[in-house]
Every structure is written in C-alpha cells, then in structure tokens.
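Student: A predicted structure for the sequence below; I have some questions about it.
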Amino acid sequence: MQNIGLVTKDLELSMDYSKIANEYNWFIDNTYKPEDILKWITTHNEVAVLWDESTIRVKDNLHIFKEIRKNLAGPIIVIDKMKAKNKLNWFFELGVDDYLSFSDEFDELNLILNQRINTYNKIYHQKKHEYRYIYFGDYQIDLEKYKVTKDGKDLGLTPKELKLLYYLIKHKQQVLDRDQLLEGVWGDFGVMETSRMVDIHISHLRDKIEANPKKPEWIKTKRGFGYFFNGEFTTK
C-alpha cells in the first residue's frame, strides 16, 4: 500500500477519498496543515500529493508548496471545485502535474495517479544509469539528485522541466512535435489543453537556461514541426 498526502479542510472529501482509495491500494494521509506533508515525505514515504484548492489555496501557502515540490519525488495534483483557467499557467510553473476539476469519481483520478507515479519512479528511482552527469555548455545535469546547475548554481528547474530537457537532450538534433513530447514527458494520459501546456513548459525552461530566451541557443523551434535540442553534450 502506498501513501498519498491529501491537503484539505473538507472532512467529507477526506473520508470519501480515504474509503475509496483503500480499494485501489492507496492510503490517504489527510491534513489541513500543508507543512505536515514535508514531514510525511520522509516518515510516511509519500508517493504523491493531492491538494484541495477549494479549501486551502496554494497561493496562501506558497513557501510550503515550493518546499513540497522540491522534496517530493512524485506527482502533485491540484483539485478544485471551481477550476479556473487563469490558474493553469501558474500551477504548471510551480511544478503541478495536473490541475483537475473536483469529482466524486475516483476511477479516473486513480488512473492518473498510477500513470504519474510510474513516470516519476522511472526518473527518480531507477538508479542504474549508464552515467550520472550530463554536461552542455556551462550546465550540469545530475541524474541522481535530479537538478540542473550552471557554474554550481542550482537553476531551480521543476521535475517536469528537467524531464523535458532530458528528453530533448536524449533525442539530440531530432525535431520532436508536441504529441511526441506529450507521450515522452507526460505519458499522453488525461492531458488537457495539450499543445499549450508543452509551449508553456518550453517557455519556462528557456527562461531558466537560455541567456536570451527570445533567441534560444539550446532549445530551438522548427517552425511548423516542433522543438529540438541544439548543441553537443558529454556524460560522466
């Protein structure tokens, strides 16, 4: 049984999810204090976090949320009774994996959780890499600590941004369209507003690694086709 942290003040939601989750071999750790999640990541080995935006706003707990994202090797899914499109970009920038409308049905959420957790497991918990480090320009990717640095400074890439960069590098000089990136990075499951989401993450990634994001050196666009990594890299 795997533990999932649920951040909510809605007791009924907590009880319903806890009851249903047991049928899917999940155990729900419920709290209305987001800081509890940071402790449980270590003590309870949380594999994912569900955040109820309807009762506890991410914006009001931004520092804690960022710490959770930094330390959790698993997906964060925000659920909202009144899903707002204007929050979508901001949530993705924070490293949220999915922003979903609230639902009493757990079947779809269970499928999404399984897919997201499996994706993170492949990245975080697969220790037998052919190499640990990837170098390009003044940048270093550490595949064990899962971070990108430039001249020793952590650039603060979200897990999704780093996975996107890694995927582009692995397919160096190959132009990847949005569908290929969705399948390779997101798993192409339950993704809404897909093309826009890829573009948003590419834009955020460029903001962090390009000297001039408007004239990118590393992540190029092939107009009408997609994106590709431009440059050489070494491994160690």
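Tutor: Okay, I see it.

Student: from here on, contacts and neighbour counts on C-alpha atoms
Tutor: OK.

Student: now do the buried residues in the host helix or strand of residue 88.
Tutor: Assigned by DSSP states H and E, residue 88 belongs to helix 88-94. Within helix 88-94, the residues scored as buried using 16 or more other CA atoms under 10 Å are 88, 91-94.

Student: which of these sits closest to residue 209?
Tutor: Proximity of the buried residues of helix 88-94 to residue 209 (CA to CA) peaks at residue 93, which lies at 14.7 Å.

Student: roughly how far apart are the closest one and residue 180?
Tutor: Distance of residue 93 to residue 180, computed by CA to CA, to the nearest Å: 21 Å.

Student: and residue 200, by the same measure?
Tutor: 16 Å.

Student: again, but for residue 228
Tutor: To residue 180, residue 228 is 11 Å away according to CA to CA.

Student: the two: which is more packed in?
Tutor: residue 228 (22 against 14; other CA atoms under 10 Å).

Student: use this one as the comparison:
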Amino acid sequence: MTRILLVEDDLLLSEGISYALRKESYLVDCADSIEKAWECLNKGPSLVLLDVNLPDGDGREFLKRLRSANKVPVVFLTARDSEKDMLEGFDAGCDDYITKPFPISVLSRKIGLLLKGVAYLDKSLYYQGDFVYDYAKKELTIQNVPVKLTATELRLLEYFLKNRGQVLTREQILENVWDSYENFVDERTLNVNVRRLREKIEKDPKNPRYIITMFGIGYKWKEA
C-alpha cells in the first residue's frame, strides 16, 4: 500500500483528510508539527501533504531542508492563497499547491496524478511514483520494499532508465547491456532476462506498466 504523510495541525481537517485517503486504501501517517514530521519521514512515505503554518515552524523552511536530501513529492495544503505565497511554495520545492478550502475529490485526483506521473532523474536517483532506483548504491525499492536484482538485471534496468520513453531494438539492448560482458548471447537470453526483470518490478508482469514490448522491434520503458 502507498504511504502518505499528512503534516497538518488542524485536528479536524487532519482527521477528515486521513479518513478519506484511508478509504482509498492509502496508508496515512499524521503529524501536527515539523518535529513529528521528521520522525514520520523515517517510514518512507511516497508523498507528503504539508501545511505552511505549523506550531513549531514554517512548512516552506521544512521543505527546503527536506529537499536537500529527499525527492519525495510534496503538496502544500494551505489557506495562504496569494500569488506571492504560491510562488514561494514552488520556490521552496513543492510539486503542487492547493489552497484551503478544497474538495477532497480534487486532492485525491492530484495525489493520484502525482503518484502515477512523478518521474524524474538526477545524478543518483530515479523516481516514478513508489518506484525508486539509487544509481550510486545500485538499489531498487518499490513501495519502500527492497528488490534484489542480479548484475545483468541491474544493467538492463539502467539501460532502460537511461533511454526511458524511447523504443529500443533488440540489437541495441544486446549490444549495450551484454556485448562488453558476454559476447555470445542471443535474443532468447534477452527475452528471459526481460521476463525475470518484469517479474520483480511489475505488479502484473503479463500486463506490464514499465517495460512495454514493441512487437517486431524490441522494448520501451514507459513513464506513467
């Protein structure tokens, strides 16, 4: 289940939002202060809902500190609705900015879009929803659960991520993933490794979300 951290000091609002999100099968951790928010971050949320005005500080300053080490999607939920406030929120690093009051249905839709659509690549990390790959550590987690990959599967995954959104021919993949390591491989080897990788990263390997077969050509890494 996808975990969401809600940082909100208004108890009634916090209870209402968390109740609605739990009905949609999200795991929700609630924090009413920045101090408690830092503690809850250890649970590895896939998304953070953050108020600006909190008892022990400013949510924007909290986000600036968070962004120095964590790329988790963050949505501001606040009554501060001026253009200046919104720009300051985005400058702090938020992914979306929702002003109070708001319909729960709108919040739910925005959360769903962020979790499905967030995908970005920096020098060390790749995120797509709850799929996180650490290039430096060669570690993959899905829904905060470590996924063990073989050396070949890691090379294959990194090649897909490097060329995400592009149609890759079988020849390209074989040449770039295997050639400098194992000279004698064929398309059957590729098919087997793609199948094994799908079994480890796809919720439904027969209907893949990430590695899409391009019939007669090869494969493509699809971003949601």
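Tutor: Right, received. Where do you want to start? Since we're looking at a predicted model, the values are computed, not measured.

Student: ok, back up a step: ok, and what's touching the helix or strand just after the helix holding residue 88 of the first structure?
Tutor: Going down the chain from helix 88-94 of the first structure, the next helix or strand is strand 98-101, by DSSP H and E. Contacts with strand 98-101 of the first structure, where a contact means CA atoms under 8 Å, 6 or more residues apart in numbering, come from 76-83, 88, 91-92, 191.

Student: show me those that map onto strands.
Tutor: Counting by DSSP state E, the contacts of strand 98-101 of the first structure place 76-80 in strands.

Student: now, which of those residues sits nearest residue 167 of the first structure?
Tutor: residue 76 (20.7 Å).

Student: alignment lookup: that closest one to the second structure.
Tutor: Matched to the second structure by TM-score structural alignment, residue 76 of the first structure sits across from residue 74.

Student: pretty sure that match contacts residue 89?
Tutor: No. The criterion here is CA atoms under 8 Å, and residue 74 of the second structure misses it with residue 89 at 10.2 Å.

Student: doesn't residue 110 of the first structure fall inside a helix?
Tutor: Yes. Per DSSP: H, G, I helix; E, B strand; the rest coil, residue 110 of the first structure lies within a helix segment.

Student: residue in the second structure matching it?
Tutor: Using TM-score structural alignment, residue 110 of the first structure sits opposite residue 108 in the second structure.

Student: what about its match, neighbour count?
Tutor: By other CA under 10 Å, the residues close to residue 108 of the second structure number 15.

Student: before we move on, what about the one 5 residues further on?
Tutor: Using other CA under 10 Å, residue 113 of the second structure is surrounded by 13 other residues.

Student: specify the local secondary structure of residue 73 of the first structure.
Tutor: Secondary structure, three-state DSSP: residue 73 of the first structure is coil.

Student: quick one: the helices in the first structure?
Tutor: Secondary structure of the first structure (DSSP state H): helices at 11-23, 35-43, 62-71, 88-94, 107-124, 159-170, 178-181, 194-209.

Student: number of nearby residues for the nearest residue to residue 134 of the second structure once chain neighbours are set aside?
Tutor: Distance criterion CA to CA, 6 or more residues apart in numbering; nearest residue to residue 134 of the second structure, sequence neighbours excluded, is residue 125 at 4.7 Å. Residue 125 of the second structure sits with 18 neighbouring residues when counted by other CA under 10 Å.

Student: any idea how far residue 125 of the second structure lies from residue 70 of the second structure?
Tutor: 10 Å.

Student: any idea how far the corresponding residue of the second structure for residue 99 of the first structure is from residue 142 of the second structure?
Tutor: Aligning on TM-score structural alignment places residue 99 of the first structure opposite residue 97 in the second structure. Noted for residue 97 of the second structure: a distance of 26 Å to residue 142 of the second structure, by CA to CA.
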